[in-house]
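J.: Fold the stuff below for me.
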Amino acid sequence: MRLLDPTPVQTRPRLTRHLRHEANVTWRMLADNLLACLPPPLTFTLAACFRAQLPAHQILWHLGQILLLSLLYAYTFDTSNQARGAEEDRLNKPYRPIPAGLITSAGAMRRFWIAMPLYTLLGWQLGVVEWVLLWQAAIILINLVSTPRSYLLCKTPSMVMGTVAQLCGAWQAVSPIDTTVTQWITIITIVYALALLFEDIRDMEGDRAIGRRTPALVLGAWPIRIWFASLMLITPPLFHFSLYAPTSAAPWRIAVCDLALAATCWTSAVRGLLLRHTRADRVTYQLYMASYVVALLAGPVLWF
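T.: So this is what the prediction gives:
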């Protein structure tokens, strides 16, 4: 006897279309920031697992939890950011879902307010709710409270809060944060939050159009390029002496970490000074974010 499917025939295609639509919207929304939002916390979580000498099945469980937490970390930021930045995105990033006509600014904000309590609930479940609340406060400050003229004062504090929340949450979901981990988080956060000023060079046209005051527009592109390159040049030796060398890892492991970080940091420094157009700056920014991942990848390499 043939069992009847209780689901209406038209419901399934409609649900499939909706899921595909949401997947497309989410991909377009998160694509620019995935390198900053997914590999770093996953890498730092892996470092915490190795340092705690956890078995493989527990490592996979923690990585799966942090992956979901990190997706919500990115989603809450990008929905609120792009809801307010539609005019800018039409000039700088027309492939994003609002300028592409896939959703409206109101639709992005609805997604934001749905995701926020889910993010809080997951943070509470993982025992990292304080870091989730810190990032949510940073999001509200930079994306909902700040104006184009106050953006200059709000961005760096917000990004410091975001980096601390990202790394502390990734580690604390596995084990307590001790003085060694605090030193790693502090130094990495300061360096990469200060170097993040380079991000605004990519978007000067759109920022100028909406009257946003960014360091690149207030100070000029060249001072920001020099600032960025200087930070990238000193980062490998700084991290070697303050983070990598004090570990008990074998010298060859430390050397591998030093070389990988120097390759990404110094290449991005040279590109930032010599290749000065929008497309090149976008690649340089992604390489800068790759150096952030490499800096954190030293954790699992050194503590394995």
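J.: from here on, contacts and neighbour counts on C-alpha atoms
T.: Noted.
J.: Tell me the buried residues in the helix or strand encompassing residue 78?
T.: Using DSSP states H and E, residue 78 sits in helix 56-84. Within helix 56-84, the residues scored as buried using 16 or more other C-alpha atoms under 10 Å are 59, 62-63, 65-67, 69-84.
J.: Could you do stretch 130-146 as well?
T.: Neighbour counts over stretch 130-146 (16+ other C-alpha under 10 Å) mark 131-143, 146 as buried.
J.: residue boundaries of the strands in the chain?
T.: Using DSSP state E, no strands are assigned anywhere in the chain.
J.: so how far does stretch 90-104 reach from one end to the other?
T.: One end of stretch 90-104 sits 13 Å from the other (C-alpha to C-alpha, to the nearest Å).
J.: And the residue nearest to residue 229 when sequence neighbours are not counted, how far from residue 296?
T.: Closest residue to residue 229 apart from its sequence neighbours, by C-alpha to C-alpha, 6 or more residues apart in numbering: residue 269 at 4.2 Å. Distance, residue 269 to residue 296, by C-alpha to C-alpha: 19 Å.
J.: With residue 198 instead?
T.: Distance of residue 198 to residue 296, given as C-alpha to C-alpha: 20 Å.
J.: And residue 23, by the same measure?
T.: Taking C-alpha to C-alpha as the measure, residue 23 falls 29 Å from residue 296.
J.: Next: residue 145.
T.: Residue 145 sits 31 Å away from residue 296, taking C-alpha to C-alpha as the criterion.
J.: how about the helices in the stretch 201-304 of the chain?
T.: Using DSSP state H, counting those that start in this stretch, the helices of the stretch 201-304 of the chain run over residues 204-209, 215-219, 221-239, 251-274, 278-303.
J.: so the longest one versus helix 251-274, what angle?
T.: Right, the one you point to is helix 278-303. 170 degrees (axes from the mean of the first three to the mean of the last three C-alpha atoms, to 10 degrees).
J.: here's the other one to compare against:
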Amino acid sequence: MLQIIAMKPFDALPAPSEAPTASPRSVASCASDTDSDVDLAPQSPVGVLDARLPEKVVLNRVQGECALFVFLLKDNLNAGATPVVVMYLATASATTGATLSGTVAAAMMGLLYLSMFDLVNQWSGVEEDMVDKPWRPIPRGLMSVRGCKIRCGLVAIACLAASYFYSLLIPCMLCFLATFGYSVGWDKNCIFRGFVFMPMVFMIHFQVSMRLALGPSSDSRALLHWAVTFAAYYSIPFLLQDLRDLEGDAKGGRRTLPVLLGARNFRATLFVLLAVLSPPGFYRLLGALVAQQASLALVCALWNSLFLIAILYMLATGDCVKAHRLAYKLVVFMYTFGTGPCLYFIVPSVLAS
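T.: As a prediction, this is how the structure comes out:
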């Protein structure tokens, strides 16, 4: 019920032609009746209760919007917003010192960028979501496409304001470019989706957390080079999200790699790519740390290897949608809780190199 109430401001506004009309005679009659009631009858308890109803409606609408955004964000929260907080805490703890205000800012920026992308993703992918993610707000009837676009506009304004306040111009531009690509259908192309959009997401996460933790020092050329390697490496395992969404992508006309190659061939290809590219990828990511503290680099490599082995196992044995979703969750956990905490050791070593 709360969700339905929350939809009314954005999702059920009447068109101008549908607005109720009344004749001047009826309006005058109604006004005169109201005046006579006020003059002759004392205020009743029912009238007092009715006066409080608008406050109740506003509260219900706020609660409904909060519930709606939980449905909206829950699929991508760990992949879209949590990494910003983890990366900030790891980096700031090792350098300038983590603060509550910085943590709140990291969480807020992650949620704002994620909200804007997810809103665009929802209205541009309704057909696929009906198959792959029927629990989302639009397939469930909790939000209309029109209401989704209105909310997206409001979130975009908030993103611009917050990005200006925290000097996050580049991440903001990347976020708007990525969401624009989804809004015009570029995500139906596997090259854009896998090798343009996803690296943008990784760069957004990294640059937001570094700016909040390091300030102007985040403009270091060494950090930028490391971030490029980081984004390039994680573009490979995150291709698993296309395997998870194979059925809906095929129905919606998205030309993703699993659709083009078939699920079995794609799993085999991704298994080989991860097995071959991960050792040199780890070495590049940990290169500065290896030169300064080889033992810590070994610990970071072993920690991330545990996730990698589990992912490879799921690719080798999993042949159903449930297994594909589990494999993708492992990729998200590796990204967020595998490499993210290791920035505590990596970032200072990169800055010192």
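J.: May I ask which two of the buried residues of stretch 130-146 of the first structure are separated the most?
T.: Spatial extent of these (C-alpha to C-alpha) is set by the pair 131 and 146 at 21.1 Å.
J.: picking that back up, any idea which of the helices of the stretch 201-304 of the first structure gets closest to residue 5 of the first structure?
T.: Among the helices of the stretch 201-304 of the first structure, the nearest to residue 5 of the first structure by C-alpha to C-alpha is helix 278-303 (48.0 Å).
J.: Tell me the helices and strands packed up against that closest one.
T.: helix 34-37, helix 39-51, helix 251-274 (3 or more C-alpha pairs under 8 Å, 6 or more residues apart in numbering; DSSP states H and E).
J.: what residues are up against the aligned residue in the second structure for residue 291 of the first structure?
T.: Alignment note (TM-score structural alignment): residue 291 of the first structure maps to residue 334 of the second structure. The contact partners of residue 334 of the second structure, taken as C-alpha atoms under 8 Å, 6 or more residues apart in numbering, are 304, 307, 308.
J.: what's the answer for residue 92 of the second structure, then?
T.: With contact set as C-alpha under 8 Å, 6+ apart, residue 92 of the second structure has these partners: 98, 213, 214, 344.
J.: In CSV: the residues you listed, plus distance to residue 138 of the second structure.
T.: As requested, these are exported to CSV (distance: C-alpha to C-alpha, whole Å):
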residue, distance to residue 138 of the second structure
98, 38
213, 37
214, 39
344, 40
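J.: Residue 269 and residue 296 of the first structure: who's more crowded?
T.: Taking neighbours as other C-alpha atoms under 10 Å, residue 269 of the first structure and residue 296 compare with residue 296 leading, 26 against 22.
J.: and that one, how far is that from residue 260 of the first structure?
T.: From residue 296 of the first structure to residue 260 of the first structure the distance is 11 Å (C-alpha to C-alpha).
J.: For the alignment partner in the second structure of residue 192 of the first structure, which residues are in contact?
T.: Per TM-score structural alignment, the equivalent position to residue 192 of the first structure in the second structure is residue 234. Counting by C-alpha under 8 Å, 6+ apart, residue 234 of the second structure makes contact with 199, 335.
J.: Tell me, how many residues neighbour the counterpart of residue 96 of the first structure in the second structure?
T.: Using TM-score structural alignment, the equivalent of residue 96 of the first structure in the second structure is residue 136. By other C-alpha under 10 Å, 22 other residues sit near residue 136 of the second structure.
J.: Verify the contact between residue 136 of the second structure and residue 71 for me.
T.: Yes - in this structure, residue 136 of the second structure is within contact of residue 71 by C-alpha atoms under 8 Å, at 6.1 Å.
J.: could you check the angle helix 39-51 makes with the helix holding residue 78 of the first structure?
T.: Interaxial angle of helix 56-84 of the first structure relative to helix 39-51 (the same axes, to 10 degrees): 160 degrees.
J.: picking up where we left off before, return the member of the contacts of residue 92 of the second structure nearest to residue 25 of the second structure.
T.: residue 213 (66.7 Å).
J.: so what's the residue mapped onto residue 169 of the second structure from the first structure up against?
T.: Counting by TM-score structural alignment, residue 169 of the second structure corresponds to residue 129 in the first structure. Applying C-alpha under 8 Å, 6+ apart, we find residue 129 of the first structure in contact with 120, 121, 122, 123.
J.: So which of the residues you listed belong to helices?
T.: Judged by DSSP state H, the contacts of residue 129 of the first structure include 120, 121, 122, 123 as members of helices.
J.: need the helices of the stretch 201-304 of the first structure in a markdown table with distance to residue 38 of the first structure, can you?
T.: Below are the helices of the stretch 201-304 of the first structure laid out as a markdown table (distance: least, C-alpha to C-alpha, whole Å):
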| stretch | distance to residue 38 of the first structure |
| --- | --- |
| helix 204-209 | 26 |
| helix 215-219 | 27 |
| helix 221-239 | 22 |
| helix 251-274 | 18 |
| helix 278-303 | 9 |
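J.: Any idea which of those gets closest to residue 88 of the first structure?
T.: The closest of the helices of the stretch 201-304 of the first structure to residue 88 of the first structure is helix 204-209. By C-alpha to C-alpha, the value is 4.5 Å.
J.: against the second structure, where does that closest one fall?
T.: So helix 204-209 of the first structure is aligned with residues 246-251, judged by TM-score structural alignment.
J.: quick one: contacts for the nearest residue to residue 116 of the first structure once chain neighbours are set aside?
T.: Leaving aside its chain neighbours, residue 116 of the first structure sits nearest to residue 76 (6.4 Å; criterion: C-alpha to C-alpha, 6+ apart). Applying C-alpha under 8 Å, 6+ apart, we find residue 76 of the first structure in contact with 112, 115, 116, 139.
J.: any idea what the second one aligns with in the second structure?
T.: Going back to what we said before, that points to residue 115 of the first structure. Under the alignment defined by TM-score structural alignment, residue 115 of the first structure corresponds to residue 155 in the second structure.
J.: Now that match: closest residue in space that isn't a chain neighbour?
T.: Distance criterion C-alpha to C-alpha, 6+ apart; nearest residue to residue 155 of the second structure, sequence neighbours excluded, is residue 116 at 6.0 Å.
J.: Noted, bye for now.
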